[in-house]
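Novice: sequence-free structure coming up:
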């Protein structure tokens, strides 16, 4: 499993949130859309600038996220520009730096993207969040078979890092990163194009449950 280089705080309007059993709505103009199975942390006690030792005490429990992604929209919303920076050799000068920018609002945050569920399991029921088998299935076929022990960063590190920039509030959720290890039969989540294939996608995490959502074309 490969977690993100920086933790991802998931924030969406409540009207667009989807839970277990509810449909994921996709449209042809989205292009390709694939699932991303992720362990998700639910904050119980708010706080800011938490140390790694303090961070676990602010976690209420865990749930599952299917962090749906459209690479097509990501490509459309990624662009090159020339950024203006101070010139390190001239305190009064500037320099131009070629940069790339990507806006995730559409390709990660379209309506019904990011289903959560089926429930929250409290920390006392999950002795070690870094020893959980995680699978992603499409129409019953196992696509991903991974383990949270492969996360790049620990829950404590991610919660602490996030709190350095965002004051955490009870009920906040933080996605830990996508499980990418292919199943024994091969395949990859990037090949499961839900716009083309439809069907039902499931994410199962040991000790937490199964998040299942049908796909609807609109």
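Specialist: Alright, I've got the coordinates. If you're wondering where the values come from, they're calculated on a predicted model, not measured in any experiment.

Novice: Could you use CA atoms for every contact and neighbour count after this?
Specialist: Noted.

Novice: which residues make contact with the longest helix that the chain contains from outside it?
Specialist: The longest helix of the chain (DSSP state H) is helix 155-163. When contacts are defined by Cα atoms under 8 Å, 6 or more residues apart in numbering, helix 155-163 is touched by residues 6-7, 9, 41, 47-56, 129, 168, 174, 176.

Novice: just how off-centre is that helix within its chain?
Specialist: Distance, stretch centre to chain centre, for helix 155-163: 15 Å (Cα atoms, centre = their mean, to the nearest Å).

Novice: what about the strands in the protein?
Specialist: 8-9, 24-26, 37-43, 59-66, 78-87, 90-102, 116-122, 133-138, 141-147, 173-175, 200-205, 209-217 (DSSP state E).

Novice: Mean neighbour count for those strands - can I get that in TSV?
Specialist: Formatted as TSV, the strands of the chain follow (neighbours: other Cα atoms under 10 Å):
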stretch	mean neighbour count
strand 8-9	17
strand 24-26	22
strand 37-43	27
strand 59-66	25
strand 78-87	11
strand 90-102	11
strand 116-122	19
strand 133-138	23
strand 141-147	21
strand 173-175	25
strand 200-205	22
strand 209-217	19
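
Novice: Take this one as well and set it beside the first:
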């Protein structure tokens, strides 16, 4: 299934993208696509209602804003330097363990929303990432196989970063990762059963029509299930949490002349099977 949230910020309505390309209303199943919905068997109920033909069309869906496909994630956990080519372009050694940092959940916005360049920013950068949405509580998981059972689905995630804030202003990365609007997510939550091989997905990103990133999730140092199992040894992952699993080479930080983002720039990004995003950047 492909689940989507449509409508103005704070008033989004939930739906399923049907095989006919139309959006079917989940209002009779849930008030929102959030942690409680995922934890309470919401995906199974939504699938059953859709397959039984019980869902009405979502009126006016074509003209609605597309929101992030999961509401109010409790946390956004990120993995840094998780692609070999990205570590190499930044001059970093390959990490022996996952590099973990947190991102303010309030950064999560819709896939086509405007993204704000922070005041006093000089090095705002792009990062296309495979986002994972947790569907089942994960605590001290015994293996990557057990971790797979905790995945609700996947989404395109844009881990926007301010490199000066991230690398120069603090020994931790959070300052450069948690600026407002810095995590567009979506357009869909694509359920795990539809992505048969999450370690073979092509990730692409363009800035103003120029290709900057073109990678594949098979090049991750730590695979998705490994990351979830690892994190569960140190924190409890709850339904609705989002994990950003790293970015391939091609970020501004690693390019000649460091072509960082400026107001008016447009970024387009996509992942196989998960759809695409497009954002225009503006000054905060």
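Specialist: It's in. In this text the structure is predicted, and so the values were computed from the model without any measurement.

Novice: After superposition, what is the TM-score?
Specialist: The TM-score (TM-score structural alignment, normalised by the length of the first structure) is 0.79; 189 aligned residues with a Cα RMSD of 2.3 Å.

Novice: want to throw the strands of the first structure into a markdown table with distance to residue 2 of the first structure?
Specialist: As requested, these are arranged in a markdown table below (distance: least, Cα to Cα, whole Å):
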| stretch | distance to residue 2 of the first structure |
| --- | --- |
| strand 8-9 | 13 |
| strand 24-26 | 24 |
| strand 37-43 | 10 |
| strand 59-66 | 15 |
| strand 78-87 | 22 |
| strand 90-102 | 20 |
| strand 116-122 | 20 |
| strand 133-138 | 13 |
| strand 141-147 | 10 |
| strand 173-175 | 12 |
| strand 200-205 | 16 |
| strand 209-217 | 20 |
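
Novice: and residue 57 of the first structure, what pairs with it in the second structure?
Specialist: By TM-score structural alignment, residue 57 of the first structure lines up with residue 149 in the second structure.

Novice: so what's residue 12 of the first structure closest to, chain neighbours aside?
Specialist: residue 109 (7.1 Å; Cα to Cα, 6 or more residues apart in numbering).

Novice: Now check the second structure for the residue matching the one you found.
Specialist: Per TM-score structural alignment, residue 109 of the first structure is aligned with residue 178.

Novice: what about the equivalent of residue 110 of the second structure over in the first structure, distance to residue 180 of the first structure?
Specialist: The equivalent of residue 110 of the second structure in the first structure is residue 19 (alignment by TM-score structural alignment). For residue 19 of the first structure, the distance to residue 180 of the first structure (Cα to Cα, to the nearest Å) stands at 22 Å.

Novice: for residue 212 of the second structure, what are its contacts?
Specialist: Counted by Cα under 8 Å, 6+ apart, residue 212 of the second structure has contacts 204-206, 250-251.

Novice: Which position in the first structure pairs with it?
Specialist: Looks like residue 212 of the second structure aligns to residue 143 there (TM-score structural alignment).

Novice: start to end distance for stretch 66-79 of the first structure?
Specialist: End-to-end for stretch 66-79 of the first structure, by Cα to Cα: 26 Å.

Novice: any idea how far it is from the chain center?
Specialist: 13 Å.

Novice: and the gap between the residue nearest to residue 185 of the second structure when sequence neighbours are not counted and residue 121 of the second structure?
Specialist: Distances taken as Cα to Cα, 6+ apart put residue 157 closest to residue 185 of the second structure, at 4.7 Å, once the chain neighbours are dropped. Using Cα to Cα, residue 157 of the second structure is found at 22 Å from residue 121 of the second structure.

Novice: can you check residue 218 of the second structure too?
Specialist: 33 Å.

Novice: on that earlier part again, what's the neighbour count on the residue nearest to residue 12 of the first structure?
Specialist: By other Cα atoms under 10 Å, 20 other residues sit near residue 109 of the first structure.

Novice: same check, this time on the one 4 residues further on
Specialist: By the measure other Cα under 10 Å, the count of residues near residue 113 of the first structure is 26.

Novice: Test my guess that residue 217 of the second structure contacts residue 200.
Specialist: Yes: Residue 217 of the second structure lies in contact with residue 200 (Cα atoms under 8 Å); the separation is 5.3 Å.

Novice: Same drill for the two, tell me which one is more crowded.
Specialist: residue 217 (25 against 15).

Novice: The more buried one and residue 239 of the second structure, how far apart?
Specialist: Distance from residue 217 of the second structure to residue 239 of the second structure, by Cα to Cα: 23 Å.

Novice: same question, residue 3 of the second structure
Specialist: 15 Å.

Novice: same check, this time on residue 76 of the second structure
Specialist: Applying Cα to Cα to residue 76 of the second structure and residue 239 of the second structure gives a distance of 12 Å.

Novice: rewinding a little: quick one: which of residue 19 and residue 180 of the first structure has more around it?
Specialist: residue 180 (25 against 18).

Novice: Chain neighbours aside, what residue packs nearest to residue 139 of the first structure?
Specialist: residue 200 is the one closest to residue 139 of the first structure (Cα to Cα, 6+ apart), at 5.2 Å.

Novice: Next up, the contacts around the counterpart of that neighbour in the second structure.
Specialist: Taking TM-score structural alignment, residue 200 of the first structure has residue 266 as its aligned residue in the second structure. Going by Cα under 8 Å, 6+ apart, residue 266 of the second structure touches 207-208, 278-281.

Novice: In JSON lines, list the residues you listed along with distance to residue 153 of the second structure.
Specialist: What follows is the contacts of residue 266 of the second structure, written out as JSON lines (distance: Cα to Cα, whole Å):
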{"residue": "207", "distance to residue 153 of the second structure": "27"}
{"residue": "208", "distance to residue 153 of the second structure": "30"}
{"residue": "278", "distance to residue 153 of the second structure": "21"}
{"residue": "279", "distance to residue 153 of the second structure": "23"}
{"residue": "280", "distance to residue 153 of the second structure": "26"}
{"residue": "281", "distance to residue 153 of the second structure": "28"}
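
Novice: and the residue nearest to residue 78 of the first structure when sequence neighbours are not counted, how far is that from residue 54 of the first structure?
Specialist: Spatial nearest neighbour of residue 78 of the first structure, chain neighbours left out: residue 102 (4.2 Å); criterion: Cα to Cα, 6+ apart. Plainly put, residue 102 of the first structure is 33 Å away from residue 54 of the first structure if you go by Cα to Cα.
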